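>>> What would the 3D arrangement of this be:
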Amino acid sequence: MSASADPLSAAVEALRSAGCVFAEEEARLLCAAARTPDELADLVRRRSAGLPLEVLLGWAQFCGVRVAVDPGVFVPRQRTAYLVEQAVARARAGAVVLDLCCGTGALGLAIAASLGRLELHACDLEPAAVACARRNLAPIGGRVYAGDLYQPLPATLRGRVEVLVANAPYVPTEAIALMPAEARDHEPRLALDGGPDGLDVQRRVAADAPRWLAPGGSLLIETGPGQATQTAEAVAEAGLDTRITHSPRLGCTVVVGELPASQR
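Here you go, the predicted structure:
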């Protein structure tokens, strides 16, 4: 990046040359984050090398909320705002909400921002994600557990969850190599790899969901459009009333499963 050029223009040029699609917007954010010209040059260099913008900034804007993002943690995708919309439509103020495979805790944070007071629980297997989620959710009273899906949750939560959201990994193992480098090289494999057909973790989420859902409670799983039928089959096999919903605007597909109100 040329030291003699206007810093913003030089940053835009460098980022555009590196293939950043939103070079102008990213350059403005990096310029605002940098305290010195040398720091800006370092940020632009690291972004040009493929480090996620959100990691460089230390935050992501998601559903109108600023979410802290640490290195080595799955970065919230803007399409997942549709999962939040679907969850909010099924929840109420004071609801018991559970976010599995929570990453930064962005889903729970966004749901709480829309609904206000919640009993919010979240869980992830990655230590870096657990630490990041605790930083995001502790100020709003959210509890974050470290462990594999339902395993670390308190037994007192069984049968009480009104809304269960899961942005579990759903990329087929062989497709990981085709992902953008900023995800493939800088996000934990555990947060991306869903097994041979991408649905290994989703099946486990669906199978045990009825034990944790309250009567009439909802399970919402983000999935790929080409995988939605199989995801829905797994949810239906767990005994939930199932449907597939899709947002063309955000390019996101969500499978919704509801526990019948008469079932316990």
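
>>> C-alpha from now on. contacts and neighbour counts both.
OK.

>>> Show the residue spans covered by the helices in the stretch 101-250 of the chain.
106-115, 127-137, 181-184, 200-212, 228-237 (DSSP state H, counting those that start in this stretch).

>>> Could you take these and lay them out as JSON lines, with extra columns for distance to L15 and mean neighbour count?
Listed next are those as JSON lines, based on distance: least, Cα to Cα, whole Å; neighbours: other Cα atoms under 10 Å:
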{"stretch": "helix 106-115", "distance to L15": "27", "mean neighbour count": "23"}
{"stretch": "helix 127-137", "distance to L15": "28", "mean neighbour count": "22"}
{"stretch": "helix 181-184", "distance to L15": "14", "mean neighbour count": "16"}
{"stretch": "helix 200-212", "distance to L15": "36", "mean neighbour count": "20"}
{"stretch": "helix 228-237", "distance to L15": "36", "mean neighbour count": "20"}
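
>>> I have a second one here; can you model it like the first so I can compare?
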Amino acid sequence: MTRPIAETAVVARLRAAGCVFAEDEARLILAAAATPDDASAMVERRAAGLPLEHVLGWAEFCGLRIAVDPGVFVPRRRTEFLVRQAAALAPPRPVIVDLCCGSGALGAALASTLLADGQDEFVLHASDIEPASVGCARRNVEPFGGHVHEGDLFAPLPPALRGGIDVLLANVPYVPAGELALLPAEARVHEPRVALDGGGDGLDVLRRVTAEAPAWLAPGGRILFETSERQAPDAVEAVERAGLTATAAESAEFPALVVIGAKPV
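Model prediction:
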């Protein structure tokens, strides 16, 4: 019979591998493992550099356990700020689209937030170009009545959504291509490049999205996306060039800056 793994041994193994929060990670792994053999395998995957969320199979985001498969972008806690901004701006019975959705965390979290606030009427769609992300997103979005589409940006969305989106969540990649090598190995090695690479200055995908967004937004509809403080002026310019009114919001809790583009009513 396989003997249970002592938490102290797991902590020591993770700490030796460089895990800063070894105690917390050890508890999560041991709680998730079905057997001692599973626990050992999970510890070794984590010690080898696999993101904790990929080891566990889920990430905590806005109070939800978001399913995250290996090779899928892991939602960042700072992006909870974007979801809160979107929830505050959502009209009654909103049509929501989560573009470049990855795991679908943003769409699922916004739907969950609206339900908690008593809004149980909304339409939710999401899209991503990565097949693995689409499969993962379906597990997170469909329980909220949402639909996930595979393809490039707006292309796979139902044409009926054109001119009718109230809240467009666009968590586009914004890391400049020349800075990808500076990312932590957990992201650089284990997450899809398409979810990270924003082109020369990091805003190539964003410019494509903002150029198309006005045709998809409803009057008064809004697009929300993250960017860095350094990129914010150029990001705002891209929004305004598309004919949208741009504002920026900065989190006091997270290192997060969200740009909001509004279509005139």
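
>>> Redo the helices of the stretch 101-250 of the first structure as JSON lines? Include distance to A91 of the first structure.
JSON lines is the format used below for these (distance: least, Cα to Cα, whole Å):
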{"stretch": "helix 106-115", "distance to A91 of the first structure": "8"}
{"stretch": "helix 127-137", "distance to A91 of the first structure": "18"}
{"stretch": "helix 181-184", "distance to A91 of the first structure": "31"}
{"stretch": "helix 200-212", "distance to A91 of the first structure": "16"}
{"stretch": "helix 228-237", "distance to A91 of the first structure": "19"}
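
>>> out of those, which comes closest to L192 of the first structure?
Checking those against L192 of the first structure by Cα to Cα gives helix 181-184 as the closest, at 8.3 Å.

>>> Over in the second structure, find the residue span that closest one aligns onto.
For helix 181-184 of the first structure, the aligned range in the second structure is residues 185-188, judged by TM-score structural alignment.

>>> returning to what we had before: out of the helices of the stretch 101-250 of the first structure, which is closest to E13 of the first structure?
When those are compared (using Cα to Cα), the closest one is helix 181-184, at 19.5 Å.

>>> Mean distance between the closest one and the second structure after superposition?
Aligned to the second structure and superposed, helix 181-184 of the first structure gives a mean residue distance of 0.7 Å (mean Cα distance after the TM-score superposition for the first structure).

>>> so how far is that helix from its chain's centroid?
15 Å (Cα atoms, centre = their mean, to the nearest Å).

>>> Contacts for that helix next, please.
G50, L51, P52, F74, I176, A177 (Cα atoms under 8 Å, 6 or more residues apart in numbering).

>>> what about the aligned partner of L153 of the second structure in the first structure, how many neighbours?
Residue pairing (TM-score structural alignment): L153 of the second structure is matched to L149 of the first structure. Residues contacting L149 of the first structure under the criterion other Cα atoms under 10 Å number 22.

>>> re earlier: what's the closest of the contacts of helix 181-184 of the first structure to L213 of the first structure?
F74 (25.9 Å).

>>> now R77 of the first structure: how far from C63 of the first structure?
The gap separating R77 of the first structure from C63 of the first structure is 10 Å, by Cα to Cα, to the nearest Å.

>>> These two: who's more crowded?
C63 (21 against 11).

>>> need the longest strand for the first structure.
For the first structure, the longest strand by residue count, based on DSSP state E, is strand 213-223.

>>> distance from that one to the second structure after superposition?
Counting by mean Cα distance after the TM-score superposition for the first structure, strand 213-223 of the first structure comes out at 0.7 Å.

>>> which bit of the second structure covers that strand?
Going by TM-score structural alignment: strand 213-223 of the first structure matches residues 217-227.

>>> Give me the buried positions along the matching stretch.
Under the neighbour-count criterion of 16 or more other Cα atoms under 10 Å, stretch 217-227 of the second structure has L217, A218, P219, G220, G221, R222, I223, L224, F225, E226, T227 buried.

>>> Tabulate the residues you listed in TSV, adding columns for distance to A12 of the second structure.
Listed next are those as TSV, based on distance: Cα to Cα, whole Å:
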residue	distance to A12 of the second structure
L217	52
A218	54
P219	56
G220	54
G221	51
R222	48
I223	45
L224	42
F225	39
E226	37
T227	37
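
>>> Quickly check these for the two that are furthest apart.
P219 and T227 (24.2 Å).

>>> And the nearest residue to the match of L153 of the second structure once chain neighbours are set aside, how close does it get to L120 of the first structure?
Among residues not flanking L149 of the first structure along the chain, L100 sits closest, at 6.1 Å (Cα to Cα, 6 or more residues apart in numbering). Counting by Cα to Cα, the gap from L100 of the first structure to L120 of the first structure is 11 Å.

>>> SS state for the most centrally placed residue in the first structure?
By Cα atoms, centre = their mean, the first structure has its centre lying nearest to P76, at 4.2 Å. Here P76 of the first structure is recorded as coil under DSSP: H, G, I helix; E, B strand; the rest coil.

>>> Tell me who's in contact with the nearest residue to it once chain neighbours are set aside.
Excluding the flanking residues, the one nearest P76 of the first structure by Cα to Cα, 6+ apart is A106, at 6.7 Å. A106 of the first structure makes contact with F62, V67, P76, A133, N136, according to Cα under 8 Å, 6+ apart.

>>> wait, doesn't L15 of the first structure sit right on L43?
No - assessed by Cα atoms under 8 Å, L15 of the first structure is found out of contact with L43, at 10.5 Å.

>>> that older thread, dump the contacts of A106 of the first structure to TSV, plus distance to A236 of the first structure.
Below are the contacts of A106 of the first structure laid out as TSV (distance: Cα to Cα, whole Å):
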residue	distance to A236 of the first structure
F62	30
V67	33
P76	27
A133	30
N136	33
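
>>> Would you check which pair of those lies furthest apart?
F62 and A133 (14.1 Å).

>>> how about the strands in the stretch 51-200 of the second structure?
58-61, 64-67, 95-99, 123-128, 147-150, 165-170 (DSSP state E, counting those that start in this stretch).

>>> corresponding residues in the first structure for the last one?
The alignment of strand 165-170 of the second structure onto the first structure (TM-score structural alignment) covers residues 161-166.

>>> Now which residue in the second structure aligns to A41 of the first structure?
Per TM-score structural alignment, A41 of the first structure is aligned with S40.

>>> Would you mind pulling up the elements that the host helix or strand of that match packs against?
S40 of the second structure is part of helix 36-47, with elements assigned from DSSP states H and E. Packing partners of helix 36-47 of the second structure (3 or more Cα pairs under 8 Å, 6 or more residues apart in numbering; DSSP states H and E): helix 7-16, helix 22-32, helix 52-56.
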